[in-house]
Every structure is written in C-alpha cells, then in structure tokens.
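K.L.:
Sequence and predicted structure are below.
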Amino acid sequence: MQSLLPNISKADFTYVVIQTLIMLYRADKLDVDHVQSILEAEFPKQMARKRRRRVGRFKRSSKRTGRPQYNSDDMLTPDKAAKVLSLSVKTLANMRSAGGGPVFLKLANRTIRYRYSDLEVFIANSAKQNTSQY
C-alpha cells in the first residue's frame, strides 16, 4: 500500500482511513457491507486474517435513535430536563436563578425537579413567529 502523501506513516494512514469509515458509518452514509468492502480493498492481508476470526455482524442498537418517553406527571432531574429542552445543565441553572425558565420544584436538601408537563408548557409558550416577539 502506497500513500499519496509521502510524509505520512502507514500507521497514520490506517488510522485516518478507519476514523473516516467510522464517521461515515455513524452518519448513516455507509452500511456495514460497504465498510467491509472498503477495508478489504485497502487492507487485503489484514482482512483475510480477520475474516477467520469474525463472529457476527455489527448490530445497531435501538438506543441510538430512541428518545425517552415521559408521562406528564414525571419528575425529571435537571440533567434530564436539560436534555428534553436541548439546553445545557448550566443554562438551565442560570435560567432558574435569573427567572424566565421553566417552572421547577425545590424539594428537601436543595433537590431540584421539573415536571414534564411544565417543560411542555414552557416549550409551547416559547414559540415565536418572528424576532420582534421577544
């Protein structure tokens, strides 16, 4: 195998190819069969060795695409509430401090919780038609 760049090592080239394939696979641009065919074309000796040891195919877990489903009366931690709102936990804390954020509950020992229904109301009330409605 000869690299197009003369100053790059074989290990660095291999690393770049593998990382690019992983990135394209995670972005759903390539499936497992395409990744395998590219690897076999680039690294025939290594893939011939690994073909004997291979046990099974990669499986995509359903956790990657599944979003947690909450009931309207569920009490969420600030971490989970921040994920629902697509905000950072720090931004949510700043909103709690300054006001203007979603309604929250302060329980014993400084425990903060958000009702899922309150988060839905906050999202619905935050809808704007244009930038002059702030």
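P.N.:
Looks like it arrived, so ask away. Residues are numbered from 1 along each chain as shown.

K.L.:
CA only for contacts and neighbour counts going forward, please
P.N.:
Fine.

K.L.:
how near is residue 125 to residue 118?
P.N.:
Separation of residue 125 from residue 118 (C-alpha to C-alpha, to the nearest Å) stands at 10 Å.

K.L.:
oh sorry, the question was meant for residue 112
P.N.:
With distances taken as C-alpha to C-alpha, residue 112 is found 14 Å from residue 118.

K.L.:
now residue 89
P.N.:
Going from residue 89 to residue 118 by C-alpha to C-alpha gives 17 Å.

K.L.:
one more structure, for comparison:
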Amino acid sequence: MSTTRRFPSDLSTPEFTYVVVKILMMLYRANMLDLDHAQSILKAEFPKQMARRKRRRVSKLKRSSKRTRTFQYNPDDMLTPDKAAKVLSLSVKTLANMRSAGSGPIFIKMANRTIRYRYSDLEVFIANSAKHSTSQY
C-alpha cells in the first residue's frame, strides 16, 4: 500500500508555500534550476494559483510599476553612446547623426574605434543648448 505524503500536518498551507518557493529560489540562485523548470514545478504544485494568474489581464493604460533609476555620474566618467543618449533623452541613431554632422556633444574616439562621451561634456552641451526664444536658433 503506497501512501502519498503531501506535507507534514504541523505545517500550514501558507508555510508550505513559503518553503517551496524558498527552496526554488535557492536552487535558481545556485544555477541548479532554470526559470522554466521552476515555473513548471510551481504549476504542478499550485495549479489553482498559477491558473488564476493567467486569467488576469493588465490594462494597457496602467503605467508600469518599475521605478526608473537615475544614475549619478562623475564629471570624468566615460559613457557609451547608449548611456549618453539616455542622458540627453535622444535615440542612439540621432546622437550618431549629430556626431556625423558635427553638431552634437564633444566625443572621444578610442584606438579600437569605440566612441565615448565624457559626462562633463554632455552637461556643457545641455547648458549651451538652452535657448530663451525661437529666434535664437
């Protein structure tokens, strides 16, 4: 006669859930378990909760709850074109076009053909780009 043991009787359901998730997190952090495998284990162990999660819809009008992280750079930090474009709120392509036309911020071309921008040069570019009226263009 085989008996299936779900969990110890002195362990409540929320405690059991906590233990299972904690073990999965430890295995995932130790690179012994990938995310897809962890999700399949959770689906097998908690089918109702995982099914309920699928039915929920996220409204497109809601803003994401992710916080945007603002980085503080030192004046001598060398930024890649991606980071410099984020600082200037431009696309990388626009920054490349400005670099080609000679109208953008000062850049440094390294020996291996990589482009870098000094953060202090970006601040100067922003300060020099400030205008009081449209006749100053």
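P.N.:
Here it is on my side, so go on. The structure presented is a predicted model; accordingly, all values stated were derived computationally and were not measured.

K.L.:
Would you pull the TM-score for this pair?
P.N.:
Once superposed, the chains reach a TM-score of 0.57 (TM-score structural alignment, normalised by the length of structure 1), with 84 aligned residues with a C-alpha RMSD of 2.1 Å.

K.L.:
still on that earlier bit, what residues are shared contacts of residue 112 and residue 118 of structure 1?
P.N.:
Common neighbours of residue 112 of structure 1 and residue 118, counting by C-alpha atoms under 8 Å, 6 or more residues apart in numbering, are residue 104.

K.L.:
ok, longest strand in structure 1?
P.N.:
Ordering each strand of structure 1 by length in residues (DSSP state E) puts strand 111-115 first.

K.L.:
in structure 2, what residues pair with that one?
P.N.:
Mapped onto structure 2 using TM-score structural alignment, strand 111-115 of structure 1 covers residues 114-118.

K.L.:
the helices in structure 2, which residues?
P.N.:
13-29, 35-45, 47-55, 81-88, 92-101, 119-128 (DSSP state H).

K.L.:
Translate residue 23 of structure 2 into the numbering of structure 1.
P.N.:
Using TM-score structural alignment as the criterion, residue 23 of structure 2 has no counterpart in structure 1.

K.L.:
Could you measure from residue 40 of structure 1 over to residue 109 of structure 1?
P.N.:
When C-alpha to C-alpha is the yardstick, residue 40 of structure 1 and residue 109 of structure 1 sit 58 Å from each other.

K.L.:
and those two? which has more neighbours close in?
P.N.:
Taking neighbours as other C-alpha atoms under 10 Å, residue 40 of structure 1 and residue 109 compare with residue 40 leading, 15 against 6.

K.L.:
which residues sit in contact with that one?
P.N.:
Residues near residue 40 of structure 1 by C-alpha under 8 Å, 6+ apart: 47-48.

K.L.:
Pull out the buried residues from the strand or helix carrying it.
P.N.:
In this assignment (DSSP states H and E), residue 40 of structure 1 forms part of helix 32-42. Neighbour-count burial for helix 32-42 of structure 1 flags 35, 39 (criterion: 16 or more other C-alpha atoms under 10 Å).

K.L.:
and what of stretch 121-133 of structure 1?
P.N.:
Those would be residue 122, for stretch 121-133 of structure 1 by 16+ other C-alpha under 10 Å.

K.L.:
Show residues contacting that stretch.
P.N.:
Contact partners of stretch 121-133 of structure 1, identified using C-alpha under 8 Å, 6+ apart, comprise 85, 101-103, 134.

K.L.:
same thing with stretch 78-85 of structure 1?
P.N.:
Residues from elsewhere that reach stretch 78-85 of structure 1, judged by C-alpha under 8 Å, 6+ apart: 88-89, 92, 112-114, 116, 119, 123.

K.L.:
Right, I'll leave it there.
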